[in-house]
Each structure stands twice: as structure tokens, then as C-alpha cells.
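J.: sequence isn't available, so here's the structure alone:
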């Protein structure tokens, strides 16, 4: 198992990567390595997608917190791959991934099937979310006409044909699956859809340590996420601090949603939470043996 203990410091073209060491997360095996560094052409393509003028300005403003260049390079994501993004929400990463893979590769947005939900038990919400994403794709065919939307049942998730994907990525979703009792099945689904040697990339709000199954803070222990992936058959390949935020004290009255971008706090406290910024996040790269 290899562990990257600090974020790659990339040039604009993402051609350089410097690794430094720091104390590992509790229980993590310490080793020094380098994250995948894309070739110049792949790096340029990624940077062009991030700089695309089709991106929502509000999404671009969050790049300083979400670090898409460093994160996607760390996951080894590049043109030519089949990439499945799990529950892409409003399409923050879809705005980068779908254009990047449009002419060379395949982008799949895996969304919850509204009809798999009970009426009044989230069906309307999931339908609105799916419709908004489909409308976003339809409104900009030059970027999204090749994007595929796959609906899955959270109780028995299937994200595509077995062994059909090179990369599966998910951003800030694990806490929801844990609270709904779906995490085990989701990680099995990731394992099934990936090719041998395929990569699972996970970004998640990071707790100080393990949290209870019914924890409502939105944070999850890093070792808990690693254990879920390993139980499904994955091997932890590396970790990155690209999305770390040491200012996040993780003790907010409304959990992670106290912080930007949700900003679920009193107006009087706005300056305090803006100074913290978005949450401290783990960034993990797993491999299917």
C-alpha cells in the first residue's frame, strides 16, 4: 500500500508533482511515493476543461476549495477513459469531466433512480435532481451531448456492465450512504463496474476519528471509509491532502452544512465561517486488484 501524505503541487499544466511527508492518519500505513503525473497532452486537456467558459461562475469560484486539477490528476483521470461519477448532484464535476471525455473517452453520471424510491420518501427530490442534470446536459450539447445518465437503485446499485469502467469517482457522498445503510452495497457496486486495475477515487468530509452510524454531522472517519472500500475488495493505493483544511474544527452546530457552500448558520457568524472555508476532506485512491 502506498500513501501520499501531502497534496501534489502542480504547475498550471500539471506537469510537476512534489511530495512532502507529514503524520499519517491514525491506523494508516506510512510510506512515501508520488501521485500519478499526467503526460503533457493529458495535462493540457484537463486544464482546458477546468478553464472552460461553459462552467458556472459559482462553480469556478469554488475551485480554491475543491482543487479539481490536483484531485483529478491524483486519481489518474485522463482522456480515453470510461469514468463513472456517482451522484453528481448539480453537475459541479460533470462540467469538467464530460467535456474532457466527450471526444475521447466516456463520461457516465450515475444518479438515483427516482422510481426506486418510495412515493413521498425522496422520489420527488431524486426526480428533480435527475431532471435538472439532464436539462443541464441538453442545454449545452457542445459539451454534454455524449454524456450518459444511468439511474441506479440504491438498494441494489448497478452502475454499468461488469468490468466496463476505468475510473469511478465520488465526491462528498459517503456520509449519506452510511446514514441510509447503503454504503456496503455502493462500494460493492463500484468494485463490480471497474476493470481489474481500475481506480476508485473518493473525496469525503473528514472527521477527527470514527463516528457512529447514526452521526448527523456529515463527517466520516478516514479509516472508516478505507475499511468500507477494503471490505468490498479494494486496495488503498494512496492518500492525498489536496483537499485538507486545517482551519476546520469539525465541531459546528449544524455539522458540515454550517460551512460554505451551505452556510447554515446565523448571519452574525458569517465572517467566522467564511474565514474557515469549506470542510476538511480526505482524498483517497483505491485500486481494484
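T.: That came in fine, so what should we check first? None of these values were measured; they are calculated from a predicted model.

J.: rest of the way, CA atoms for contacts and neighbours
T.: OK.

J.: regarding the residue lying closest to residue 54 once chain neighbours are set aside, what is its secondary structure?
T.: With CA to CA, 6 or more residues apart in numbering as the criterion, residue 54 has its nearest non-adjacent residue at 7.6 Å, and that residue is residue 95. Secondary structure, DSSP: H, G, I helix; E, B strand; the rest coil: residue 95 is helix.

J.: does residue 95 really touch residue 55, like I thought?
T.: Yes. Residue 95 is in contact with residue 55 according to CA atoms under 8 Å; the separation is 6.0 Å.

J.: give me the more crowded residue out of these two.
T.: residue 95 (21 against 17; other CA atoms under 10 Å).

J.: off-centre distance for the longest strand anywhere in the chain?
T.: Criterion DSSP state E: the longest strand present in the chain is strand 194-205. Computed by CA atoms, centre = their mean, to the nearest Å, the chain-centroid distance of strand 194-205 equals 9 Å.

J.: and if you look at stretch 171-191?
T.: 12 Å.

J.: before we move on, what about stretch 166-175?
T.: Its chain's average C-alpha position is 4 Å from that of stretch 166-175, according to CA atoms, centre = their mean.

J.: contacts for it, please.
T.: 77, 81-88, 183, 190, 194-195, 197-205, 218-220, 225 (CA atoms under 8 Å, 6 or more residues apart in numbering).

J.: next: stretch 97-116.
T.: By CA under 8 Å, 6+ apart, stretch 97-116 touches 45-46, 49, 78-88, 94, 122-127, 130, 143-154, 159.

J.: what's the PyMOL line that selects buried ones from those residues?
T.: In PyMOL, a selection of the buried entries from these looks like this (16 or more other CA atoms under 10 Å):
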select buried, resi 45+46+49+78+79+82+83+84+85+86+87+88+94+123+126+127+130+143+144+146+147+148+149+150+151+152+153+154+159
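
J.: another structure for you, compare them:
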């Protein structure tokens, strides 16, 4: 085979693989197992574009950190069921845990027991000070977390961030991907506001990841929302879907939509 034919063959195979992966993500997002309410959030959360940006493929082992009610899990589970592996590192519960986290974990486990796409899902626990070993070290192709970094910072400060990103680094293979989507505060926002608003500064998130050993590979504006200035009476929860102000100024917040979000792709270096 000539060099030209070899090049054409390699490009053809790469394009075919890309199409297969894109189709798999498309099919998972459009799955009949996802509720209409969940799909209504797609216009704000852009799951197809986000997962492609992170390079998620059907044969990977993926750890989803703090999946909450399973919004992204409903997409990742069918995507990974046949050839991959999905680990849901959910809330860690002990005698000090508040009812919100206890109830959320209980509902998620009930869903695991009854929801067909979750049949092969592995549930573990993560907590930035109490439970750091989400799965075996060095075995994950990707770690993903959506709109969670603020929780670790608000509750545990810099220690929470350091421990969290260190734990993510530990479970990834060399060359593995850490995908982070987080509510973004403007760079000139106050640190005090960051501690209670649910918004994080991009440079703080990047610094925490880099301190753990990660390299920032790329960033995307796919989940950016320029209508959101990150300055609301009840923080990010003022906006949909929470709408913490209830009917007060509801039309205003609905017009803004969900929060402005950074989408960051980190790599664990090969060496």
C-alpha cells in the first residue's frame, strides 16, 4: 500500500469512528428513557456538544462526580452500557449529613434499582474531606462533574478544592480527561460573593486543577450565557431551574435562562 493510500485509509477510519461516536451521543441524548422535563434543559446545557468537547466515547470508563438526580447520568449510562463503564460517585452519607443529601442519594439508588439504563451502573461515594477514593486509582478514562465545584468551595474552602481535584487526578489514567462545567463569576467579582453565590471564578478553578497536576487542554463557550451577570438576590439559585425567588421577577429570570457556565477540559499528563 502506498503512503497516500495509507493516509487516506487512516483518515477514513478516523472519520468513521468520529461518526459512530457522534451518533452514539446523539442517540443517548434523544433516548426515550429521558423525561420531557430533562430534555427541556438541553437548550441550556448542550449535552451533545459538551460530551463531544470532552471527547467522551462509548468504550470509556467514566466517573461522574455528584450526579445529583441523574440528569447527565441518563445520557451517560446508555452511552457507556455496551462497551464502557460508568461510575456514579454520589453523595457520601454519615450521621452528620443533612436531609437534602440523604434524600437525593436515596432517590438516586431507587432509580438505579428500577431504571433499565442504570442496570450496569456502579454507585460509589465522593466527599472532599471524607470519601476521596471514587474508584480504583489510575483506571478512569474520564472524570466529569457538572455544576458542583462551588459546593466543595462553599463548604470546605480551598481544602475542598485541593482534595477534590487531587482525587480526580488519582483515579484517572495518564492522558485521561477531567471535564468541568461550572457556574462562572466574572473575573472582577468579589471572593466573598463567590463563597455564597454558587458562582466560581474561572482562574480559581483552573488554579486548583493545575495545583493537582492537571494541564488545561481547552475551554469552550458552549455553555456560556452572556445574559447572566452572576449578581442575583439568591445567587445562582435565583435563575431557572431553581427559581428561588418563586414568582417575584420570574419573567426577568426566565428571560435570562440558566446560568453562565465555564466548560473546561483538563488532561492528566502522560508522564
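T.: That came in fine, so what should we check first? This one's a predicted model, so the numbers in the text were calculated from it and none came from an experiment.

J.: the residue nearest to residue 54 of structure 1 -> structure 2?
T.: The equivalent of residue 95 of structure 1 in structure 2 is residue 74 (alignment by TM-score structural alignment).

J.: repeat for residue 154 of structure 1
T.: So residue 154 of structure 1 corresponds to residue 128, using TM-score structural alignment.

J.: so what's that match up against?
T.: By CA under 8 Å, 6+ apart, residue 128 of structure 2 lies in contact with 152, 156, 159, 160, 161, 163, 164.

J.: now for the residues you listed, which sits with the most neighbours around it?
T.: residue 161 leads the contacts of residue 128 of structure 2 on contacts (other CA under 10 Å) with 27 neighbours.

J.: just give me the match in structure 1 for it.
T.: Checking TM-score structural alignment: residue 161 of structure 2 goes with residue 183.

J.: tell me the spacing between the closest residue to that match other than its chain neighbours and residue 105 of structure 1.
T.: Spatial nearest neighbour of residue 183 of structure 1, chain neighbours left out: residue 177 (4.7 Å); criterion: CA to CA, 6+ apart. Using CA to CA, to the nearest Å, one gets 28 Å for the distance from residue 177 of structure 1 to residue 105 of structure 1.

J.: what does residue 78 of structure 1 correspond to in structure 2?
T.: Superposed on structure 2 with TM-score structural alignment, residue 78 of structure 1 falls opposite residue 57.

J.: hmm, residue 19 and that match touching each other?
T.: No. Contact criterion CA under 8 Å: residue 57 of structure 2 and residue 19 do not qualify, at 11.0 Å.

J.: re earlier: who's in contact with the residue nearest to residue 54 of structure 1?
T.: Taking CA under 8 Å, 6+ apart as the contact definition, residue 95 of structure 1 lies against 49, 54, 55.

J.: including distance to residue 273 of structure 1 and secondary structure, could the residues you listed go into TSV?
T.: Formatted as TSV, the contacts of residue 95 of structure 1 follow (distance: CA to CA, whole Å; DSSP: H, G, I helix; E, B strand; the rest coil):
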residue	distance to residue 273 of structure 1	secondary structure
49	30	helix
54	29	coil
55	26	coil
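
J.: residue in structure 2 paired with residue 140 of structure 1?
T.: Using TM-score structural alignment, the equivalent of residue 140 of structure 1 in structure 2 is residue 115.

J.: cool, residue 51 of structure 1 as well?
T.: Structural alignment (TM-score structural alignment) places residue 51 of structure 1 against residue 30 in structure 2.

J.: for residue 180 of structure 2, see how far away that match is.
T.: From residue 30 of structure 2 to residue 180 of structure 2 the distance is 23 Å (CA to CA).

J.: who has more neighbours out of the two?
T.: Between residue 30 of structure 2 and residue 180, counted using other CA under 10 Å, residue 180 has the larger neighbour count: 23 against 14.

J.: please list all residues in contact with that one.
T.: Contacts for residue 180 of structure 2 (CA under 8 Å, 6+ apart) come out as 144, 145, 146, 147, 262, 263, 264, 265.

J.: name the helix or strand for the second one, please.
T.: Which is residue 145 of structure 2. strand 140-146 (DSSP states H and E).

J.: what's the mean distance for that strand versus structure 1?
T.: Superposing on structure 1 places strand 140-146 of structure 2 at an average distance of 0.3 Å from its equivalents, by mean CA distance after the TM-score superposition for structure 1.

J.: okay, that strand sits on what stretch of structure 1?
T.: So strand 140-146 of structure 2 is aligned with residues 165-171, judged by TM-score structural alignment.

J.: with stretch 220-228 of structure 2 instead?
T.: Stretch 220-228 of structure 2 maps onto residues 240-248 of structure 1, going by TM-score structural alignment.

J.: any buried residues in the matching stretch, and which?
T.: 240, 241, 242, 243, 244, 245, 248.

J.: and the strands in the stretch 1-150 of structure 2?
T.: Counting by DSSP state E, counting those that start in this stretch, the stretch 1-150 of structure 2 has strands at residues 61-65, 85-91, 122-126, 140-146.
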